[in-house]
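K.L.:
need coordinates for the below:
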Amino acid sequence: MSCPICGKKTQIEFRPFCCKRCADRDLARWFNGSYAVPSVDADDADDIENAMEEAARNPAKPH
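P.N.:
Next up, the predicted model:
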């Protein structure tokens, strides 16, 4: 099996990835929205739009 990020041979402790770096890169893609699970539920789109509008109105304060 090869790593889905870089194509190198996988390591058991990081499977299906070859190393922690590739595993972290994959996780980052989920966090930043590069990966997404499609939805056919119209309510999901409305919920996301409402959340984005709310976030734009009330930006988070820096720590």
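K.L.:
from now on I want contacts and neighbour counts done on CA atoms only, so please keep to that.
P.N.:
OK.
K.L.:
just the element for Arg29, please.
P.N.:
Per DSSP states H and E: Arg29 is located in helix 20-31.
K.L.:
same question for Asp43.
P.N.:
According to DSSP H and E, Asp43 maps onto helix 42-57.
K.L.:
the structure of the following sequence is requested for comparison with the preceding one:
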Amino acid sequence: MSCPICDGDTQQRYRPFCSRRCADRDLGKWLNGSYAVPSQRLDDVDGEADESEREPLRSH
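P.N.:
As a prediction, the model looks like this:
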């Protein structure tokens, strides 16, 4: 199996990655939105905010 980030040999400790660096790079891609899972919902449209984004923030 090869690392999905750099194509190097994987290490058991970081599997499926070869190192902590590649694992962190993958996590960073998820966190900044580089990876996305497509939605099958008909009401999902880019540019529309969901209800939680439309409501003003309230302090507790």
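K.L.:
tm score of chain vs chain?
P.N.:
After superposition, the two chains reach a TM-score (TM-score structural alignment, normalised by the length of the second structure) of 0.73; 54 aligned residues with a Cα RMSD of 2.4 Å.
K.L.:
that older thread, who's in contact with the helix holding Arg29 of the first structure?
P.N.:
Applying Cα atoms under 8 Å, 6 or more residues apart in numbering, the external contacts of helix 20-31 of the first structure come out as 3, 5-6, 14, 17, 35-36.
K.L.:
do that again at 10 Å, thanks
P.N.:
Residues from elsewhere that reach helix 20-31 of the first structure (Cα atoms under 10 Å, 6 or more residues apart in numbering): 3-6, 11, 13-17, 34-37.
K.L.:
could you tell me which of those count as buried?
P.N.:
3, 16-17 (16 or more other Cα atoms under 10 Å).
K.L.:
inside helices: which ones of those residues?
P.N.:
Among these, no member is found in helices (DSSP state H).
K.L.:
for those, which one is nearest Asp44 of the first structure?
P.N.:
Closest approach between these and Asp44 of the first structure, by Cα to Cα: Pro16, at 30.1 Å.
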